[in-house]
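Engineer: below are the sequence and a predicted model; questions follow.
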Amino acid sequence: MFLSDPALGILMLVLFIVFLMLGFPIAFTLMALGVGFGYVTRGDTVFQLFVQRTYSVMANDVLISIPLFLFMGYVVERANILDRLFRSIQLAAGWVPGSLAVATLITCAMFATATGIVGAVVTLMGLLAFPAMLRAGYDTRLAAGVVCAGGCLGILIPPSVMLILYGATAGVSVVKLYAAAFLPGLMLAGLYTAYVIIIAMIFPSRAPKLPPQERAGSVFEVAWALATSFFPLAVLISAVLGAIVFGLATPSEAAAVGALGAVLLALAYRSFSVDKMKESVFLTARASAMVCWLFVGSAVFSAVFALLGGQQVVENFVLSLNLSPVGFLLLTQAIIFVLGWPLEWTEIIVIFLPIFLPLLDNFGIDPIFFGVLVGLNLQTSFLSPPVAMAPFYLKGVAPKHVTIDQIFAGVMPFLAIVILSMALLYLFPEIALWLPSALYG
């Protein structure tokens, strides 16, 4: 053998990046490289390792909640509950400057707590809220930025699927992660909303007020709209999150109740059918299978990478830089920011984060805090050009006269707000750590 084991480990990582750029399926590429390099260096024992890692992934109780939360989200999406929600919030926010944009952000934040499916939220709001803002005379760039940024909130706001995957990868409590991500998620949504209101006040032409005929005629109309559309979904989401955060149920148990509640809510609105149920089940199975195979591939790849000493090479290199904790955080977040251009957040979480996680103890960084910071950072992977997925989702459903350049220009201020949020979290870690500390000690 011409190369040492650590050199083979680094070669394996480099080959994965090359195959990734060539468009090979990620999960099966990970498995093939892991088994191939493992067989060359360790012989038949790699097959035992493959079986053990596959079983440990499939037996992970934390991952059971993923298909249940996905099913809950797909049911809410397919049952057209979002239309009712947007209309009720629009009526309630009619007096606020930039009311349509504010209603869009609040709807996105609400829908984010029902589903972490970014593409679905951006697409649905692109069909529902984006044309409404354009008809009302909103600046195209502002309207596009609102839809794209609001649609990405589901990555961070609980019950985020990303946090479940991070918890399973890092071996930390998903319950504490949910508690830690709650205030940063509200902070980001609040900063988005504040920005829109300020723009509407300074430049009224970019976000005109709604004409009187499109506002609520009375307080009773607003109350009825909220009672029939906003509060039922809010109660369902609050019950699911409350049961998790206050320790009344595990994430899997709460997700099961949430899935059942979403079906009952859809039936109550008479907007569900057998065909929509089949679609929701199929989409849930497809997304869950992708996540599970990705997790298996990552587990095999990471195990062989560590056995070859590749992990130790990375750790020694980072430690040789003599970074401070802040320097380490800046380095890791910069790498994650760049990885967000070609990769989905799932690949970043299960493939590249395990390389950084063992180093957290060396720098005295709380893995809960690190996970929330990663969740904020991953907002940028969906917003930052040139491979930002949220603008492309919106472009797919936007009117033909709306260009991708206009959408990219619209998301840039919101990208700056995400970076501001990360800076605030750096400066005031209590934003993430106070609630889990207060609840769990």
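Structural biologist: On my side now, so go ahead. Numbers count the residues shown, from 1 in each chain.

Engineer: when you work out contacts or count neighbours from here on, use the C-alpha atoms and nothing else.
Structural biologist: Will do.

Engineer: in the stretch 1-150 of the chain, which spans are strands?
Structural biologist: Counting by DSSP state E, counting those that start in this stretch, the stretch 1-150 of the chain has no strands at all.

Engineer: now the helices for it?
Structural biologist: Along the stretch 1-150 of the chain, the stretches classed as helices by DSSP state H, counting those that start in this stretch are 5-21, 26-42, 45-58, 65-78, 81-92, 99-114, 118-135, 140-151.

Engineer: which strands and helices sit next to the fourth one?
Structural biologist: This points to helix 65-78. Helix 65-78 sits against helix 99-114, helix 161-170, helix 251-268, helix 274-307, with contacts defined as 3 or more C-alpha pairs under 8 Å, 6 or more residues apart in numbering; DSSP states H and E.

Engineer: most tightly packed of the ones you listed?
Structural biologist: Among the helices and strands packed on helix 65-78, helix 99-114 has the highest mean neighbour count (mean count of other C-alpha atoms under 10 Å), at a mean of 27.

Engineer: which residues touch that helix?
Structural biologist: Applying C-alpha atoms under 8 Å, 6 or more residues apart in numbering, the contact partners of helix 99-114 are 69, 72-73, 76, 82, 85-86, 89-90, 93-94, 96, 121, 125, 129, 132-133, 143, 146-147, 150-155, 157-160, 189, 192-193, 196-197, 207, 209-210, 234, 237.

Engineer: and for stretch 345-357?
Structural biologist: In contact with stretch 345-357 (C-alpha under 8 Å, 6+ apart) are residues 162, 165-166, 169-170, 291, 294-295, 298, 302, 311, 314, 332, 336, 339-340, 367, 378, 381.

Engineer: which strands and helices lie in contact with the helix or strand hosting I244?
Structural biologist: Taking DSSP states H and E as the definition, I244 sits inside helix 231-245. Helix 231-245 sits against helix 99-114, helix 174-202, helix 251-268, with contacts defined as 3+ C-alpha pairs under 8 Å, 6+ apart.

Engineer: ok, and here's another one to check against it:
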Amino acid sequence: MLDLIPLLLFLAVCLVLMLGFPVAFTLGGTALAAALIGSQSGHFDGAFLEAIPNRLFGIMTNETLIAVPLFVFMGVMLERSRVAENLLDTMADLFGPLRGGLGISVTLVGMLLAASTGIVGATVVTMGLLSLPTMLKRGYAPSLACGTICASGTLGQIIPPSIILVLLGDVLSSAYQQAQLDQGIWSPETVSVGDLFAGALLPGLLLVALYVGYLLFISLVKPDLMPNLSNDERSSRREGLLKRVVLVLLPPLLLIFAVLGSIIGGLATPTEAASVGAVGAMLLALSQRQLTLQRLQEVMRSTTIVTSMVFMIFIGASVFSLVFRGFGGDEVVERLLTGLPGGTFGAVLVVMIIMFLLGFVLDFIEITFVVVPIVGPILLAMGLDPVWLGVMIALNLQTSFLTPPFGFALFYLRGVAPKSVTTGAIYRGVAPFIVIQLIAMGVIAYWPQIATWLPDTIYG
């Protein structure tokens, strides 16, 4: 019976979340209510609650997490400075002669925006407003156009600098240290955000290549779904193309290189690099004549809202994880995972399936802060590479934005798509890209060096 209490606590949280209550207060409130009931019945050790002040103080003084508001600021500033609009226009002109070139352009712009903004909602909405009407006007199938935009917009989850990778780096570091303590050993080694950034770079590019490969395949097999530009349109767009490509692509690429290069090269911490990115985003907006006092206030307001949401969820999840451990939930999960057939492979497979299914109803932040601290120490104690595990989790969480019925990317696009585009068309459009992401996860699971080679090479 006692083994069922942690499971019931987790199910209660999922139920309250599905009723529409705020995530942060659901996590903390449900956990504290369960702790109160458990302490009255003698099933909960109240000493676990004494660790809450230390946990909260640790969150507020964590220097790595300062990168979160800075990266959010950088992303919102770039989203408001018309970078996406200029990139889409230029890339569409560049790949115009190629059949399916507009779809490929959307994918590549999604990659560049992912590497410079990392904010999925802003990317999906921006590309939905700018490219969806054009794709439909050019004769693209609504489902294919919507799927391409949603999938490209979620690349910000895996391509660094990604906010989810920053959060995962902090959570996995704690899980790694917990795994060592559970084994009776201690080492100052942690999972750095730079490790995860380097580990996620090649898997992110692999995913982009698979997306582009799928679009090229569709353009050959079903060319009527992706009509080509007319000769007149192609010739009219070639004038001054090289100059536009250089002027439009160079500033974002320099910003990406400054942020990522300084982190991966060990020249700056993620927080320092994020501050460079925030200043660079303002300079880029200034060069586009988009930096005004009103716009700066809007960006700061949006940054404050997003940051407050993330940290409140983090605090609520910390309370939940303490109460979960107080009920012996970590021991229950460990027995379940270690008792599965297939050993480590079976445990990883079950965890990935659970995360994938939870992505249908929960946001990636809840899964990161609630599920990863529970299963992370157990999986890492089995000898898994923490960078590989982090990349696999990030790829898996990316599907939470695409999976119907609650995929946030689907909601974002539905909000800006024309009424002629049905919700069913959006759902059908993302299905192949979900399959592609699962294939990418399978490839990285089979060849973990795709995720571990670059950080091993750089950091030894």
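Structural biologist: Cool, the structure landed. Since we're looking at a predicted model, the values are computed, not measured.

Engineer: any idea how far I313 of the second structure is from the aligned residue in the second structure for F282 of the first structure?
Structural biologist: Using TM-score structural alignment, the partner of F282 of the first structure in the second structure is R301. Distance from R301 of the second structure to I313 of the second structure, counting by C-alpha to C-alpha, to the nearest Å: 19 Å.

Engineer: name the nearest residue to the residue nearest the centre of the second structure, sequence neighbours excluded.
Structural biologist: Nearest to the geometric centre of the second structure sits Q157, at 2.4 Å (C-alpha atoms, centre = their mean). Distances taken as C-alpha to C-alpha, 6 or more residues apart in numbering put Q398 closest to Q157 of the second structure, at 5.7 Å, once the chain neighbours are dropped.

Engineer: what's in contact with stretch 37-50 of the first structure?
Structural biologist: Residues outside stretch 37-50 of the first structure that contact it (C-alpha under 8 Å, 6+ apart): D5, L8, M12, V35, V300, V304.

Engineer: go again with 7 Å.
Structural biologist: Residues outside stretch 37-50 of the first structure that contact it (C-alpha atoms under 7 Å, 6 or more residues apart in numbering): V35, V300, V304.

Engineer: picking that back up, equivalent range in the second structure for the helix holding I244 of the first structure?
Structural biologist: Using TM-score structural alignment, helix 231-245 of the first structure pairs with 250-264 in the second structure.

Engineer: and the residue nearest to the centre of the second structure, what pairs with it in the first structure?
Structural biologist: Per TM-score structural alignment, Q157 of the second structure is aligned with I155.

Engineer: tell me the contacts of that match?
Structural biologist: Contacts here follow C-alpha under 7 Å, 6+ apart; on that basis I155 of the first structure touches G116, M162, G375.

Engineer: how much does stretch 288-306 of the first structure stray from the second structure?
Structural biologist: In the superposition against the second structure, stretch 288-306 of the first structure averages 1.1 Å from its aligned positions (mean C-alpha distance after the TM-score superposition for the first structure).

Engineer: and stretch 24-41 of the second structure, which residues are buried?
Structural biologist: Going by neighbour count (16 or more other C-alpha atoms under 10 Å), the buried part of stretch 24-41 of the second structure is A24, F25, T26, L27, G28, G29, T30, A31, L32, A34, A35, G38.

Engineer: oh sorry, the question was meant for stretch 383-396 of the first structure
Structural biologist: Buried residues in stretch 383-396 of the first structure, counted by 16+ other C-alpha under 10 Å: L383, S384, P385, A388, M389, A390, P391, F392, Y393, L394, K395.

Engineer: follow-up on the earlier one: please identify the buried residues of the helix holding I244 of the first structure?
Structural biologist: Neighbour-count burial for helix 231-245 of the first structure flags P232, L233, A234, L236, I237, A239, V240, L241, A243, I244, V245 (criterion: 16+ other C-alpha under 10 Å).

Engineer: possible to save those as TSV with distance to S252 of the first structure?
Structural biologist: Shown next, in TSV, are these (distance: C-alpha to C-alpha, whole Å):
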residue	distance to S252 of the first structure
P232	21
L233	19
A234	20
L236	15
I237	14
A239	14
V240	10
L241	11
A243	11
I244	9
V245	13
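
Engineer: next step: the buried residues of stretch 383-396 of the first structure restricted to helices.
Structural biologist: Using DSSP state H, L383, M389, A390, P391, F392, Y393, L394, K395 are the members of those that sit in helices.

Engineer: measure the aligned partner of L33 of the first structure in the second structure to A317 of the second structure for me?
Structural biologist: For L33 of the first structure, the aligned position in the second structure is occupied by T30, per TM-score structural alignment. According to C-alpha to C-alpha, T30 of the second structure and A317 of the second structure sit 11 Å apart.

Engineer: what does V371 of the second structure give?
Structural biologist: From V371 of the second structure across to A317 of the second structure, the span is 9 Å (C-alpha to C-alpha).

Engineer: now V276 of the second structure
Structural biologist: Per C-alpha to C-alpha, V276 of the second structure is found 30 Å from A317 of the second structure.

Engineer: again with L181 of the second structure
Structural biologist: Distance, L181 of the second structure to A317 of the second structure, using C-alpha to C-alpha: 21 Å.

Engineer: now stretch 212-231 of the second structure: which residue numbers in the first structure?
Structural biologist: Against the first structure, stretch 212-231 of the second structure falls on residues 193-212 (TM-score structural alignment).

Engineer: returning to what we had before: show residues contacting the match of helix 231-245 of the first structure.
Structural biologist: Stretch 250-264 of the second structure has contacts (C-alpha under 7 Å, 6+ apart) with 115-116, 161, 194, 198, 268-270, 273-274, 276-277, 280.

Engineer: what do you get if the cut-off is 8 Å, keeping everything else the same?
Structural biologist: Residues outside stretch 250-264 of the second structure that contact it (C-alpha under 8 Å, 6+ apart): 112, 115-116, 160-161, 194-195, 197-198, 268-270, 273-274, 276-277, 280-281, 284, 458.

Engineer: if we go by neighbour counts, what in stretch 58-70 of the first structure is buried?
Structural biologist: Residues of stretch 58-70 of the first structure classed as buried: V62, L63, I64, S65, I66, P67, L68, F69, L70 (neighbour count, 16+ other C-alpha under 10 Å).

Engineer: so what's the aligned partner of the fourth one in the second structure up against?
Structural biologist: By that I understand S65 of the first structure. Counting by TM-score structural alignment, S65 of the first structure corresponds to A67 in the second structure. By C-alpha under 8 Å, 6+ apart, the residues touching A67 of the second structure are V166, P270, T271, E272, A274, S275.

Engineer: would you reformat the helices of the stretch 1-150 of the first structure as a markdown table and include distance to F328 of the first structure?
Structural biologist: A markdown table is the format used below for these (distance: least, C-alpha to C-alpha, whole Å):
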| stretch | distance to F328 of the first structure |
| --- | --- |
| helix 5-21 | 21 |
| helix 26-42 | 27 |
| helix 45-58 | 29 |
| helix 65-78 | 31 |
| helix 81-92 | 41 |
| helix 99-114 | 30 |
| helix 118-135 | 29 |
| helix 140-151 | 27 |
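
Engineer: I appreciate the help and will end here.
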